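Enquirer: This is a predicted model, with the sequence first.
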Amino acid sequence: MTTMQLDKIDIKILSLLQQHGRLSNQELAALVGLSPSPCSRRVKALEDSGIITGYATLVSPEFFNLHLTAYVQVRLEKHNQRVLNAFEQAMNHYDEVLECCLLTGSDADYQLKVLVADMEAFKHFLLEKLTTNQDIAGIRSSFVLKQAKNHTAIPLPKSYD
């Protein structure tokens, strides 16, 4: 990522795009007080610098009968680079794994966020996929009862100059 000096307009563009990713350049320009060409150039600069990393459509898991979210903590037998890389590569092949994070300050080495239809699907993921990894020393799962907040926007500075 290249360094880029941001101003209030850049922060406003980022904030608006995080909340309303389908804004047209015309709409975005009007909301930030620019004409369309300079607004488009700013968005392109934010993309080129790596500050905007991509665009996505958020899809309802419930529509696809994906009702069970689990957080799975995984402890590995060994902690060398080969084992860590192999584990991460394996997790990248499992569609059920939405997030895979290497941890510190925990008994676990990794935390996975897993999304499946139900407990039967989780059992299949756990027994047929995850536990087949010979480098795993232990697994602990927690299940989401209620999602109190689901937010994708990162916090941006309130005032920026």
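Expert: Received the coordinates, thanks. Residues are numbered from 1 along each chain as shown.
Enquirer: C-alpha from now on. contacts and neighbour counts both.
Expert: Will do.
Enquirer: Report the central residue of the protein.
Expert: Closest residue to the average C-alpha location of the chain: Glu99 at 6.5 Å, with C-alpha atoms, centre = their mean.
Enquirer: ok, second structure coming up, stack it against the first:
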Amino acid sequence: MAKIDNIDRHILRELQQNARMSNLELAERVNLSATPCARRVKQLEDAGIIKQHITVLDAEKLGLNLTAMISVTMDRHTADRFEKFEHAAAALPEVMECYVVTGQDSDFLIKVLVRDMRHYEEFLLRRLTKLDGVSGVHTSFVLRQPINKCVLPLQTSA
């Protein structure tokens, strides 16, 4: 775990709310002058704590109306087989998240965004199930998402 102080946590909370704010605005919000604030942000980036600055889009407004959670079972449990699947799944634009899981009958859980059932069927039958090693899938469709957080909880140190 990286060593960060309360000022770093304050910077991270502010940036998670609005990564587009200027360094000057950020510095004012965390009670630093601009140069030390920029230095801290750079250190957080260099340490890999800040992975990237992104813009969060509204999937539905872009026509991606169906979210599917797909459990994927692999034919063999080898590191090579898993790595190949992970690489191939990452290349599919519909795949938003991928987890290696335990405690289920599946090996991977992937979150997929598609336009509709026709798009899902094409994705499933023509691409996902054709990936090397995929021996089974089970899909659950998201009815609604009452909680959607992209802000990590940052506690102040005691």
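Expert: Sure, I can see it. Just so it is clear, the model here is predicted, and its values are computed rather than measured.
Enquirer: now what about the TM-score between them?
Expert: The TM-score (TM-score structural alignment, normalised by the length of structure 2) is 0.95; 158 aligned residues with a C-alpha RMSD of 1.2 Å.
Enquirer: Skip the chain neighbours and tell me the closest residue to the counterpart of the residue nearest to the centre of structure 1 in structure 2.
Expert: By TM-score structural alignment, Glu99 of structure 1 lines up with Glu97 in structure 2. Of all residues not flanking Glu97 of structure 2 in the chain, Lys111 sits nearest, at 5.1 Å (C-alpha to C-alpha, 6 or more residues apart in numbering).
Enquirer: Then that neighbour would be within a strand, right?
Expert: Yes - applying DSSP: H, G, I helix; E, B strand; the rest coil, one finds Lys111 of structure 2 inside a strand.
Enquirer: Distance of the aligned partner of it in structure 1 relative to Ala153 of structure 1?
Expert: For Lys111 of structure 2, the aligned residue in structure 1 is Lys113 (criterion: TM-score structural alignment). Using C-alpha to C-alpha, to the nearest Å, we find Lys113 of structure 1 at a distance of 18 Å from Ala153 of structure 1.
Enquirer: Just want to know which of these two has more residues nearby.
Expert: Taking neighbours as other C-alpha atoms under 10 Å, Lys113 of structure 1 and Ala153 compare with Lys113 leading, 18 against 12.
Enquirer: which residue ranges form the strands in structure 1?
Expert: Counting by DSSP state E, the segments of structure 1 that form strands are 68-76, 97-102, 110-116, 136-143.
Enquirer: okay, the ones you listed in TSV with distance to Gln89 of structure 1 next?
Expert: Output for those, formatted as TSV (distance: least, C-alpha to C-alpha, whole Å):
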stretch	distance to Gln89 of structure 1
strand 68-76	14
strand 97-102	10
strand 110-116	13
strand 136-143	14
